[in-house]
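>>> Sequence first, then the predicted structure, then my questions.
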Amino acid sequence: MFAGNFRLKAGLAALSLTAAALALPSAAQADGVVNIYSQRQPFLIEPLLEAFTEKTGIQTEVLHLNEGLPERIAAEGQNSPADVILTVDIGRLAAVVDAGVTQPVEDEVINNAIPAQYRDPEGHWFGLTTRARVVYASKDRVEQDTITYEELADPKWKGKICVRSGQHQYNIALFASLIAHHGEEATEEWMKGLKANLARKPAGGDRDQAQAIAAGECDIALGNTYYVGLMMNNEEEPEQKEWAAAIKVLFPNSEDRGTHVNISGMALAKHAPNKENALKLMQFLVSPEAQEIYAERNYEYPVLPGAEISETVKSFGELKPDTLPLSEIAKNSDAASEMVDRVGLDDGPAS
């Protein structure tokens, strides 16, 4: 259905298959349980699962796997305890579908809650939240308040751009969207321009790019919106508040096609032993209650039309999402990944 769109390390997958410590408790097979295989960070989903259990009485068992999740479920086969798969972007959703470990869902509640562009036409995956891939810009050194992705290749930004690895799924999705809009040849030329404008070799995560801007190492960077909210409200590491205070959020292409958005999402496992409970969880996750939890706790945009956005996220400015279906982005992910290697984006500007 989709081309595999990110590189799962075979060694990591093998480790995940053999590590006894990753086994779910035996209670996970009992009635009144739904088993979740998740690539989302635990603190992001715990409030939702607690609310689900309180509302339904159904307990949740969670296995967190950063890598090797599709291989794990495939190796478990018909005996897999997995009911629901939660993951962090269209690339990883497409990967679990490619691995043949999902089953289609035709559910009126879910389909009515999620706009068509944020769900698989064949019902194998569903978006739960969106996040925009925006430009973090220095409040002190960048005067302009509008920008386009295409402009990131303009020589005026030479030595002023920071990014995380081009092979990270967040960047791959953005590059895949540019391929969908402009074609491979034009996107490759653009990527060469981006590489030439880098201030340093790609490294770190999105928050590290904000830190680099605050330190004066670069003037602009690519990052997801929700990281800005997490930094602004980080009481445990208050230095991150300083990073957030140093940047402003620019929504690229707001004056034309709109800003690229990615999703967190869910899928129903192929051999879900607790299918009825799994569907109840999936329905809950698109409910107004759950969507508000996502918005308030995680600083993400709800997929449910009309759901309230957090005050923190409102402070970034107005998001005009690119309407390109995420299924189209997934089709170009392999090409985007190959392009990153071909251009040598992760080698940095001097290579």
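Structure received.
>>> CA only for contacts and neighbour counts going forward, please
Will do.
>>> Strands of the protein, start to end?
Along the chain, counting by DSSP state E, strands occupy 33-38, 59-64, 84-87, 102-103, 126-138, 161-162, 220-224, 247-250, 261-269, 301-302.
>>> how far away is residue 132 from residue 111?
Distance of residue 132 to residue 111, given as CA to CA, to the nearest Å: 22 Å.
>>> ok, those two, which is more surrounded?
residue 132 (24 against 17; other CA atoms under 10 Å).
>>> Burial check on the nearest residue to that one once chain neighbours are set aside, number of neighbours?
In this structure, residue 132 finds its nearest non-sequential neighbour in residue 261, 4.3 Å apart by CA to CA, 6 or more residues apart in numbering. Residues near residue 261, counting by other CA under 10 Å, number 29.
>>> I'd like to know how far residue 261 sits from residue 273.
Counting by CA to CA - residue 261 and residue 273 are separated by 33 Å.
>>> cool, residue 217 as well?
51 Å.
>>> More neighbours: these two, which one.
The residue with more neighbours, out of residue 217 and residue 273, is residue 273; 22 against 17, by other CA under 10 Å.
>>> Could you find the residue nearest the spatial middle of this structure?
Closest to where the C-alpha atoms of the chain average out (CA atoms, centre = their mean) is residue 89, at 3.5 Å.
>>> residues touching that residue, list them.
169-170, 262-265 (CA atoms under 8 Å, 6 or more residues apart in numbering).
>>> Does residue 85 touch residue 36 like I think?
Yes - the pair residue 85 and residue 36 qualifies as a contact (CA atoms under 8 Å) at a distance of 5.8 Å.
>>> structure B:
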Amino acid sequence: MKKSLMFFVVAILLVLSACGSKSNTSTENEAAKTDSEKKTETAQEVNLYTSRHYDVDNELYNKFEEETGIKVNIIKGEADELIERIKREGAATKADLFLTADVGRLYRAKEDGLLQAASSDVLSKQVPAKFRDNEDMWVGLTKRARVLVYNKEKVKPEELSTYEALTDDAWKGRVLVRSSESVYNQSLLASFIEINGEEKAKEWAQGIVNNLAQNPEGGDRDQAKAIAAGIGDVAIMNTYYFGQMLNSQEPEEVKVAENLGVFFPNQETTGAHVNISGAGVVKGSKNADNALKLLEFLTGEEAQGEFASANYEFPVNENVEPSELLKSWGEFKEQDIPLSILGENNAKAMMIFNEVGWK
């Protein structure tokens, strides 16, 4: 009897021990599951450092969130400031994607070792090779042309031809353009260095300085307004700024733009200068896969159509047509140079600007 009782007690203890072990294992598994869930939850985001500031961008980020469940955290700032911030943050940076409105800044970020290669069949299909870095460090999202905008009452389209012709004496005191601090002007001059050589590029910059209607000031829209104010007759500006003015909520801006014409220069020679907004995945990104998904979304047909219709930018996706306004300006020939050249020649462009006194 005692022996049977002893066996019974041992059996009970073994059952309890097994239950305890099972309970502990279950608790450990639950803890592990919770950690995994937290990790997954954290991964469902992408941290975007961007220098763009357009409403359409925010609308597209919201659509991306709705379609994918991936939260887009937006940090805005000037392109150079964001580059320096990523440098300071180093391996601890939270940045996943760097987006900016000029290929020269993308080139700088790449040269500074801040970006990593990111490619996919989707991106290759949606974005032509000429708008992608040859090492897949960045990809173009939209493009724009730097054109001549003129006073339709004082200038006839047949009087316009090339960027170079603006240096002729006929245009003395009539040319308007923003300062040499504008990355758009830096990239424009960088393209001339590639196409015509440094000496010819310097001659062009000097000729523009000689023909300025006023010292460079303000942005592209301000150049258009200066034409309306009678200060000058022709300005160099980006196409999307002119499109925004024509569709502005401010009646005065619309009135200014309606009295101006758009001319694509160098159509019989080297083509009009084209630049891009683009983005690259940050080196060491904690959410690189999500960053790539966002790039694929922004270069897809729906997003490209939104960029074109809402912000008057040319699509990089060849399956998407420009907006009706952009099409009304006609087709145009583009410069045929690698976009990375705009970054490579940036320092030379700045040196030339300083030498000729382009403030």
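All right, it came through fine. Given the structure is predicted, the values throughout are model-derived calculations rather than measurements.
>>> What is the resulting TM-score of the chain superposition?
The TM-score (TM-score structural alignment, normalised by the length of the first structure) is 0.88; 318 aligned residues with a CA RMSD of 1.4 Å.
>>> quick revisit: now check the second structure for the residue matching the residue nearest to the centre of the first structure.
Matched to the second structure by TM-score structural alignment, residue 89 of the first structure sits across from residue 102.
>>> how close does its match get to residue 221 of the second structure?
18 Å.
>>> Likewise for residue 170 of the second structure?
For residue 170 of the second structure, the distance to residue 221 of the second structure - CA to CA - is 24 Å.
>>> Same drill for those two, tell me which one is more crowded.
residue 221 (19 against 11).
>>> gap between the closest residue to that one other than its chain neighbours and residue 171 of the second structure?
Distances taken as CA to CA, 6+ apart put residue 241 closest to residue 221 of the second structure, at 6.4 Å, once the chain neighbours are dropped. Distance of residue 241 of the second structure to residue 171 of the second structure, given as CA to CA: 23 Å.
>>> what's the matching residue for residue 341 of the second structure over in the first structure?
Under TM-score structural alignment, residue 341 of the second structure pairs with residue 328 in the first structure.
>>> show me the contacts for the closest residue in space to that match that isn't next to it in sequence.
For residue 328 of the first structure, ignoring the flanking residues on the chain, the nearest one in space by CA to CA, 6+ apart is residue 180 at 7.0 Å. By CA under 8 Å, 6+ apart, the contact list for residue 180 of the first structure reads 328-329, 332.
>>> what does residue 180 of the first structure align to in the second structure?
Match for residue 180 of the first structure (TM-score structural alignment): residue 194.
>>> Between residue 85 and residue 36 of the first structure, tell me which one has more neighbours.
residue 85 (28 against 25).
>>> what do we get in the first structure for residue 153 of the second structure?
By TM-score structural alignment, residue 153 of the second structure lines up with residue 140.
>>> mind checking how far its match is from residue 229 of the first structure?
With CA to CA as the criterion, residue 140 of the first structure and residue 229 of the first structure are 20 Å apart.
>>> and what of residue 247 of the first structure?
12 Å.
>>> Residue 239 of the first structure too?
14 Å.
>>> Neighbour count for those two, which is higher?
residue 229 (23 against 14).
>>> Excluding chain neighbours, what is closest to that one?
Using CA to CA, 6+ apart, the closest residue to residue 229 of the first structure is residue 299 (5.6 Å).
>>> give me the number of residues near the one you found?
25.
>>> Map it across to the second structure for me.
Using TM-score structural alignment, residue 299 of the first structure sits opposite residue 312 in the second structure.
>>> Then residue 55 of the first structure?
Residue 55 of the first structure maps onto residue 67 in the second structure, by TM-score structural alignment.
>>> quick one on the thing from earlier: which of the contacts of residue 89 of the first structure sits closest to residue 105 of the first structure?
residue 265 (13.6 Å; CA to CA).
>>> mind checking what that closest one lines up with in the second structure?
Residue 265 of the first structure maps onto residue 278 in the second structure, by TM-score structural alignment.
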